[in-house]
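Visitor: Predicted model, plus sequence, below.
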Amino acid sequence: MDTKHSTIFHEDFLLRSEIAKALYHNYAKDLPIIDYHNHLPPENIAKNHQFENCSQVWLAGDHYKWRAMRTLGIDEKYITGNASDREKFQKWGEAVPYTLRNPLYHWSHLELKRYYGIDELLTGENANTIYDETMRQLQQKSHSTRGLLEMQNVEVVCTTEDPLDDLRHHKNLRSQDVSLVMSTAFRPDKAFAVEDAPSFLQYLEQLEQVSAVSISNFDDLLEALDKRIDYFHENGCRLSDHGLELLPYFKTGAFDIIVIFNKIKNHKVLSQDEINYFKCETLKHLCKEYHKRGWVQQFHLGALRSVNSRMLQLRGRDSGWDSIGDFPQARSLGQFLNYLDSTDQLTKTILYNLNPADNELIATMIGNFNDGSIRGKIQFGAGWWFLDQKDGMEKQMNALSNMGLLSCFVGMLTDSRSFMSFPRHEYFRRILCNLIGNDVTNGELPADEKWLGKIISDISYYNAKNYFNGFKY
């Protein structure tokens, strides 16, 4: 393909000093990827799915791109509507030049370059030609789902599944002779989403079926969840994940859980405190079960979801109508973690915040529970969602550096539904190397490439490999 080379996406992109370049190229660039949290469809991995075109693999399901296109006034039919895949790609090509200073601009061009060798800046003028070239390559075996992962040297992917999932695709992949490890994270959010009683009661019916437990009270619910945890554990799961506005805490007995459960079954309205108490009691039990099995637990805190009710009704959840929330985090988070730690039942924990105002809060909170038993036992998770861009990553790492130990950090994850999102690890590694390189240039760290290189390698790969020691390599 005849390409016009861009001027910024060269081998030293984002690396502003010689030491930063050396750290990236010698210690980070070629390391494998452990992507310990994402939302990839496991069926596509197990069946080694071949996408027909770049719109299917790149635009479908990507609400980052959708929000940008809507902001530019692009009609919804070209985003989630009934326009053809070629037409959708054309509109995205027209949008890309106007995403400058948004991470989409960097991500998009890195992805075109790393997966297809295309070093052009995508525009409306060349979108049709690039669509044809990417479609041609996507027909090749090298560009199947597992081929795309192999291109980025992905060693482990950890998808995210509801307790109802039968994990058939994870089992399928394990039965094949492949080196890629696909694990899962247990995501039980729907098991305590009592704010929507009708949906919750429907969920209980489904949970009854897969667990073979008749759920007539709260203890039955916990028993059913325990059975699903056992099932997930037997199938290689070693992580849990929870998406919450905040992590609620109440002393047990503050409300009567029997009364709350009966109110739910009788479709009576719960108060906000009753809702949060139910979540808290369920999570207390779950977290003790995770500890018993040596799992890692993850808490994603602070998203304000489904803000636009009109568009939610038209397009559904997870289609781009969420934002950063300003929920009070510190007191209840500290109390909840302390509750578990007081009986030494606090397992390895990763805390992610969505509001950057909480960076220092989380960075100091983890230090309260790093008790010397495990290196980096409690982690401040990488910049998440709206914060997984250059400024957000730098602020997260600076807060962690100032108030904790960056050297113990388990690094980056994609949190993505896209098989083309893995250059985000490269993006993170370049930003990390540049951050350390700036300190050397400023005379704040010694120019000891070997020592700094070890720290870079640890954050990029080895810390995660050691932390998630339950994965089968």
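Guide: Perfect, I can see it now.

Visitor: From now on I want contacts and neighbour counts done on CA atoms only, so please keep to that.
Guide: Noted.

Visitor: which residues of the stretch 201-350 of the chain fall in helices?
Guide: Counting by DSSP state H, counting those that start in this stretch, the stretch 201-350 of the chain has helices at residues 218-234, 257-265, 272-293, 309-315, 330-341.

Visitor: So which of these is nearest Leu244?
Guide: Counting by Cα to Cα, Leu244 lies closest to helix 272-293 out of the helices of the stretch 201-350 of the chain; the figure is 9.8 Å.

Visitor: List the contacts of Cys54.
Guide: Applying Cα atoms under 8 Å, 6 or more residues apart in numbering, we find Cys54 in contact with Phe89, Tyr131, Thr134, Met135, Leu138.

Visitor: can you tell me how far it sits from Val194?
Guide: 39 Å (Cα to Cα, to the nearest Å).

Visitor: Surely Asp162 touches Thr184?
Guide: No - the pair Asp162 / Thr184 is not scored as a contact, 9.7 Å apart, by Cα atoms under 8 Å.

Visitor: adding another structure so you can compare the two:
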Amino acid sequence: MGFLTEDYLLESDAAETLYASIESLPIVDPHTHADLPEIVDDDGWDDIWEVEGATDHYVWSMMRKRGVPERKITGDADNREKWTALAEVFPELAGNPTYEWIHLDLKRRFGIEQPISAETADEIWEETKAQLDDRSMRPQALLSEMDVEVLCTTDDPTDDLEYHETAAESVDVDVRPTWRIDRALHPGRDSWLQFVADLEGATGVDTSSLSGFLDALERTHDRFAEHGCRASDLSLAELVTRPVGRRRASDVYRRALDGRNLSEREVRDFQAFLVEEVGRLNAETDWVTQFHIGAVRDYRDELYETVGSDVGGDVSAQSIDLAENLEYFLNEFDGEMEIVLYTVDPTHYPTLTTISRAFPNVSLGPAWWFNDSPYGMAEQLEHMGTVDLLANHAGMVSDSRKLMSYGSRFEMFRRSLANALGGMVERGQLPMAHAEDLAEHLAYDRPKSLYGFE
């Protein structure tokens, strides 16, 4: 088997047949970190580092591991220096999905076949730079070429959604916002206090009391609904749900605004109260509730202090009692709305898969972050298919900050899916006709139906 040839990741004739049946389906992407101004303005990029490295903490992490100085990653080196530094260590990234994604980008979008290395760095730089001048390499043209049908951004509740309004008129893709409430969930932090102020500014509602805060949040929820939003999202290292009264939440809110030190119990009580309020709002509007669980942010202190947040210093948390923590919320909203659970730690799959099996309205999201690889996808699909139902998997999301990689990430998933189902066909576990139906269902129909993009 050659490098990234037509049988890439496909280990049987059945897998090749299945992939051929789904490779050209449109992309429905319910969770991205797309830069919507970049798409709407449609100015394009100047060079390959801007395309592949400038916003990608996956790339940054790998470069640090191979000893590249920070100056040539997020520092003041020019883009050509940064690309050259990446190319010099790129052969050493083999085995990590980043290695395959970027090579797939070069092959599928630029027609460049040669592997990235110190020897090919200059040639690839010049060739991609020349191609990036063409209008066919602008963001909107690329979205069309990759056949992206639906794209959901990730947005703070205080966002005015101005670019979404423009996109609805000027972009030939169904672009929808997602209500991401992470900043609301950490009472007492400086970022939380800023969020409270921003929320008041965005809505004109006095947020000096819990009642005002909740009213303002609901107004943003309504505004997002008017702009076609179909889901909320939140990410916590440990999501704890339990019944918390309004009086208790109001007391914690007041203490947080006053700058008091909050106990862990107070913070968790406020989070539990607010998550239930989010559930109530989502149930009323029939939104999907997405929970991203287990990511410990900014774990490496030195990196956070010198470079900042979301730069590749995050890790996964294992010691979480998922069954106990989720029990209250899942029973409170049993059958009331669709819920999608993501975990960054694959040892959580057994618990989350049995939870998904127990609740028809709960689905397991795709292999996320550190698991977003052929190995991670295969592991998750195999486990879920034997414990729950593959038909109830939520489908793929790119979770990407790089527009260029949407196609590559979905290709990797579809090939992994075809290989998993093809193996079942080869082992006599299901007939090809049912495998074809299931492949199309998970590659396209399931996320479109689950999120209500019909």
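Guide: Cool, got the structure. Computed from a predicted structure; not experimentally measured.

Visitor: So after superposing, what's the score?
Guide: The TM-score (TM-score structural alignment, normalised by the length of structure 2) is 0.97; 452 aligned residues with a Cα RMSD of 1.5 Å.

Visitor: ok so, going back, which one of Asp162 and Thr184 of structure 1 has more residues nearby?
Guide: Comparing Asp162 of structure 1 with Thr184 by other Cα atoms under 10 Å, the one with more neighbours is Thr184, at 28 against 17.

Visitor: Tell me if that one really is in a strand.
Guide: Yes - Thr184 of structure 1 forms part of a strand when assessed by DSSP: H, G, I helix; E, B strand; the rest coil.

Visitor: That one maps to what in structure 2?
Guide: Under the alignment defined by TM-score structural alignment, Thr184 of structure 1 corresponds to Pro177 in structure 2.

Visitor: and what of Phe299 of structure 1?
Guide: When structure 2 is aligned by TM-score structural alignment, Phe299 of structure 1 is paired with Phe291.

Visitor: mind listing what that match touches?
Guide: Neighbour list for Phe291 of structure 2: Asp233, Leu234, Ser235, Leu236, Ile339, Val340, Leu341, Tyr342 [criterion: Cα under 8 Å, 6+ apart].

Visitor: show me where the stretch 51-200 of structure 1 has strands.
Guide: Secondary structure of the stretch 51-200 of structure 1, counting by DSSP state E, counting those that start in this stretch: strands at 154-161, 181-186.

Visitor: Buried deepest among these, which one?
Guide: strand 181-186 (a mean of 25; mean count of other Cα atoms under 10 Å).

Visitor: three-state assignment of Glu436 of structure 2?
Guide: helix.

Visitor: What is the neighbour count of it?
Guide: Residues contacting Glu436 of structure 2 under the criterion other Cα under 10 Å number 20.

Visitor: what does it align to in structure 1?
Guide: Correspondence of Glu436 of structure 2 to structure 1, assessed by TM-score structural alignment: Gly453.

Visitor: and if you look at Arg268 of structure 2?
Guide: Arg268 of structure 2 maps onto Asn276 in structure 1, by TM-score structural alignment.

Visitor: ok, its match - how many residues close by?
Guide: When neighbours are defined as other Cα under 10 Å, Asn276 of structure 1 has 21 of them.

Visitor: how far away is it from Gly404 of structure 1?
Guide: From Asn276 of structure 1 to Gly404 of structure 1 the distance is 30 Å (Cα to Cα).
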